[in-house]
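Student: Need the 3D shape of this:
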Amino acid sequence: MPSVWRPSFLLVVPLVLAAAIAAATSSARSPADLSGDWHLVVDDSILAERRGVTRRYHAFAKDPRNPVLVADRPWEGKVAYVYGSALPGEDGRGYRLWYHAWQGGEYRNLYATSPDGLRWEKPALGLVEFQGSKDNNLLFRRTKEDHLPVVLWTPDDPDPSRRYKLINYDYGRTAPANLVSGFWGATSADGIHWRDLPRNPILADPGDVGNFVWEARAGRYVGYPKVFAPVRGYRRRAVGYTATTQFEQWPPAELILVPDRIDDRWVTQDKQHTDFYGLCAFPYESGHLGLLWVFRITDGNNDGPIFVELVSSRDGVKWHRQEGDRPPLLDVGAPGAWDGGMITTVNQPLVEGDRIKLFYGGARHTHGGTKNAESAIGVATLRKDGFASLDAPAATPGAVTTRRWRGGGGPLRVNGDFRGGALRAEVLDAEARVVPGYGMEECVAVTADGIDLPVRWREHTALPTNARGLQLRFQVAGGSLYSFHVGAGVAWEDPAAVPDLAIDFEGKAEPARWTLVGGAVVQAGAGGNRALVLKKAGDAADLPGTAELGRTFTLAARVRTGSVSWTRIFSAHRGTGEPATGELIFDFNPRSGVVRLVVNGQRVQSRPRFLGDKQSHHYAATYDDGEVVLYVDGARVGEGRIRQGSVHLFSDRSLIEHLGAGRPLTGITLAGDLRVGEDPGTRFITFRDEAANAPTEQLVGTADDLLVARRALSQAEVERLAPAR
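Tutor: From the prediction side, this is the model:
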């Protein structure tokens, strides 16, 4: 069984792993490790309040000398690009680049070096033959379908022959090798001479794009491979997650991120939609950042531009999208430009002093334009920590208050530009009172521009200590705040847990918690209790904010119906075909007396129980790290297990299972919010195939006492919910 890392707010690190991490962090830090103790303001995850400030996003600046590496060798054709890796030299000087080329239906993996990131050399490696000669920079070759060479540098590996790890994709369609498709692994002492792992592929075949990273501080390998999921009427490319402490063994990927409705705001014609082509995510200072490859499908099929947006996270699993219009972090160039059609990137950028450097692949053509394909590699830069800032004008200062933290200490430092105004800060104690001597009026104004500016008070140059925790309140007047530093070993107070969605339809303010669909109404019955009333096909209620269920959850409702066929209680199913990853069905059949929960492409169903009396019954399902229990009227009627991994929906509407034996890594992420009463889908398109939803599972009757909780209720708790009101 793979040794996998499972994200948790209550993570207990095994002693062996902790020792390995301590050994790694005590040695010389790899230039590829971008983690640290600065706290960026790219999202609100560590902020308690902000008033009078505007979050402004900043794009990478493309170098005017681009492209810096072009396809100019016979074995490269006209297409040289990266879904690969760029690393500094082992001595910290120069750059190394692993990239690939495509020519006449064949992929080739290549290696290049540069003293400055602008002038590139393609050394004769003498490894792979091309047209009778090995005088080329071809790196390795299993088949003509090997591509996507992601290289991870792990200099602290005790085995020198394994300090470089390669993970790349092969379609497995090439005779006579006929490899098993998926992500293959290899190791190397120098990043040039590679040896395949004894067992390949190391990651089952979820899709042909995936980006991977070594998280040195946590001691784990993390991957973000493509996952296919049904999302709002289309089979779409989405983002999966997998993690392991053993490079040789990876658990199947789980769905974590799908395009939302804002991603489709550009659509003007039928069948246009947005996919996520890939995600390059990596630890950056105290959190995680991601380069999201956004694919706007303009022809309803497989063509359109790809550009890069910023996403941010505290744990690499739950991602925050940008506010407002979501401007590109790295956009395509002008029409006809060398990068005017598509942008892809290396798996992570590099930080050099006060700048971030990102190597990227640019294509003149859009995704479907392979007939005249032409692409090259460029470089772009950004201020360190400069992905987003909190800005306020000098005339109307703004305030930013952090959440409470413990630990840290030493001087307060900020990254910002305050040449047009000033920044001040005050320190608050655990009761949100200003610590004496650390008030705003005692703070010496910061009026400079820099990535590491000290903040002082008249009598203090270091932060106070307080075992119960501290907060900061910044005042920004005519400037931009990018990040701040309050010392090492900081532990932030967790945000409040997502509250249970409990709806009894009695409160006057409750309608904001649901949206009625079709002819659905909320009205009082004969006993005076209000309930959701569904009378015909298309009647339903949507429950906003219910797509992220996580590793534990409970669904429950009190339902009355005269139906004798399958009846939906909760659904996030496309309405046609077998359920896949990203979908959920919780329903029952009054005739057979069976209750079932279908999630992650798998089902658990109950033992038969009489349900055909047309009376009100209480139904509940709990999910706890894959363990499912089903209840009717408080009695346990079924149980089973949902396996970790994904069940992918392919273009021919078939389902491909990639499931593991371990516990879930991230839990259940749905492709859309839950609906009560029927499937939310109306039609569904996979590639060139279209299917309509026949509403044959419509709940006709009443639903009341709805519950969506991000915790698995005990049987005693379910029993207390069951009695009729």
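Student: from here on, contacts and neighbour counts on C-alpha atoms
Tutor: Noted.
Student: ok, for residue 310, nearest residue in space, not its chain neighbours?
Tutor: In this structure, residue 310 finds its nearest non-sequential neighbour in residue 291, 5.4 Å apart by C-alpha to C-alpha, 6 or more residues apart in numbering.
Student: isn't that neighbour right up against residue 307?
Tutor: No. Judged on C-alpha atoms under 8 Å, residue 291 makes no contact with residue 307 at a distance of 9.5 Å.
Student: and this one, so I can compare the two:
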Amino acid sequence: MHDLDPTQSQLFIDDHIIAHQTLLQRVVHQPIRWSRVNPILTPDMPWESPSLAFLIAVYADEDIGGYRAWYMTQQSGHSVFCTAVSADGVDWTRPDLDFCRDFAGGPNNIMFTFPAACDQPTILRDPQDTERPWKIVFYSVGSYYVGHSTDGLRWTVPQNPDQALTASGYGDRGTALLAPGADEPYMVFTRDLEDARAHQLVRCICRLGSHDARTVSSSTMVLRPDLEDGPDVEFYQMSAFRYESVYVGLIKRYFKTEPTFSDIELAVSRDTHTWQRVRPRQAFFAPPPNAREIGAFDMGTVCPAPSPPIRIGDALCFYYYGSASFHGDRFMTHDRCFGIAKLRVDGFASLNASKNRPGQVTTRPFMCPGGKLMLNGLVYGGNLWGYDDLEEADGYLRAEVLDSDGQVIPGFSRHNARPLFKDTVGVGPVSEHAWLDASGLPRDLSSLQDRHIALRFLLRSAELYSFRIETDRDALRSAS
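Tutor: All right, here's what the predicted structure looks like:
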């Protein structure tokens, strides 16, 4: 039986949970820029000009009842680490910390400075480490450094190479990931310069693993451009985060064209060691199509923060930095600002069916925990009015349950299913799917608890993003 946990959202971002499918197409969905508010932060302070160099992280902050962002600028050979706060995740202000008054000549939001140029820091939230619950990982002068903090504001940061996490041999633009429970819970995705040279590549993705965030225990190449990419594509960096049942990677593809530009492609992993690029290899996040015509601040490059997206309401909010130019661009101005883009919950990719040719997908078998089947889907034209036969409906999304031999379990067939005929996000991020018993009353999966089952989803003019099974315990946890 398959080792999936159906109480977590099971995404159709890859084929991992799929036994077989017919007449469906996977589509990658892009976050939508919040043009009404972008850019949300610009280099307005003297210690920020001319650019907000890197967006480090954005997390919900329970202490302030809102959100906190961390970012870095560069001034006079120093890297300047700053913070901003927001009540709603949209409007941001700079708090007066009074930590580095002498550096800026007055009140400021600077947490600390580092006496050299740093590259793409990452802040990790590590609540299991009660002594060092916040960690910052950054590259400087050939090495990666790890600092720590008790509150995310007052930092202890190593100042010399003898205290570095790595020695030379790795490139810049690395990002860190914390994977609690993994064999190596701390890791950095960076560039192995020796391996890249051996394969005549300039930029590809290497994984550095660590047991304790103090020393590196392994180094493995995980992603390289291949024959489908062509000679003008390099992997500039990859950030990654845990999302429900998977690790999602955001590969920054560097196109060495004229003018140069970059976009973001999705990758996925279950163990952080083996990564698969999501097919089709569509851009997940990219500069706007008409960016140069409209003079968009992010017309040359976009790069999400290496922290996980934040759920606000029924949307995943991706905070990113954008610039009018990119590496090697002769018009480069380093004028980076920060923006926000929103994605449907679980909305990285969907399996789509057309109106003319309904499709279906069957999952691999798993142990049923009982409870409610919750679907995240979108149905077009799902109006049953005047139809006696469900097959005549313009669009639908429904499910049936199979036993361990692949046979439909009585009472849980497509004919008993109460299908969905609308966008489930219209009634919340997901909607319950049930079956009707002989009395016409809805039935969930409680009677199938501890049985091995598989699910078969049937779609017409619809999109299916994910499913999960909500038990009473899950519902109580969500309510609290």
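Student: Could you tell me the TM-score of the two chains?
Tutor: The TM-score (TM-score structural alignment, normalised by the length of the second structure) is 0.83; 434 aligned residues with a C-alpha RMSD of 2.7 Å.
Student: quick one on the thing from earlier: just give me the match in the second structure for the residue nearest to residue 310 of the first structure.
Tutor: With the correspondence set by TM-score structural alignment, residue 291 of the first structure lines up against residue 250 in the second structure.
Student: does that match belong to a helix or a strand, and which?
Tutor: Of the helices and strands defined by DSSP states H and E, residue 250 of the second structure is found in strand 246-255.
Student: What span of the first structure is the following helix or strand past that strand aligned with?
Tutor: Counting by DSSP H and E, the element after strand 246-255 of the second structure in chain order, helix or strand, is strand 261-269. Counting by TM-score structural alignment, strand 261-269 of the second structure falls onto residues 305-313 of the first structure.
Student: Next: stretch 297-305 of the second structure.
Tutor: Aligned using TM-score structural alignment, stretch 297-305 of the second structure spans residues 338-346 in the first structure.
Student: residue contacts, residue 337 of the first structure?
Tutor: Applying C-alpha atoms under 8 Å, 6 or more residues apart in numbering to residue 337 of the first structure gives the contacts residue 364.
Student: Am I right that it falls within a strand?
Tutor: No. Residue 337 of the first structure: not assigned to a strand; according to DSSP: H, G, I helix; E, B strand; the rest coil it is coil.
Student: Can you give me the separation between it and residue 329 of the first structure?
Tutor: The gap separating residue 337 of the first structure from residue 329 of the first structure is 18 Å, by C-alpha to C-alpha, to the nearest Å.
Student: after superposition, how close is the strand holding residue 250 of the second structure to the first structure?
Tutor: With mean C-alpha distance after the TM-score superposition for the first structure, strand 246-255 of the second structure departs from the first structure by a mean of 1.0 Å once superposed.
Student: can you pull the contacts of the equivalent of residue 170 of the first structure over in the second structure?
Tutor: Residue correspondence to the second structure (TM-score structural alignment): residue 170 of the first structure is matched to residue 140. In this structure, residue 140 of the second structure makes contact with 116, 117, 118, 119, 172, judged by C-alpha under 8 Å, 6+ apart.
Student: And the match of stretch 297-305 of the second structure, how far out from the chain middle?
Tutor: 21 Å (C-alpha atoms, centre = their mean, to the nearest Å).
Student: Quick check: end-to-end length of that stretch?
Tutor: One end of stretch 338-346 of the first structure sits 18 Å from the other (C-alpha to C-alpha).
Student: repeat for stretch 115-135 of the second structure
Tutor: 19 Å.
Student: What distance do you get for residue 454 of the first structure to residue 443 of the first structure?
Tutor: For residue 454 of the first structure, the distance to residue 443 of the first structure - C-alpha to C-alpha - is 11 Å.
Student: Revised request: answer the last question for residue 140 of the first structure.
Tutor: 59 Å.
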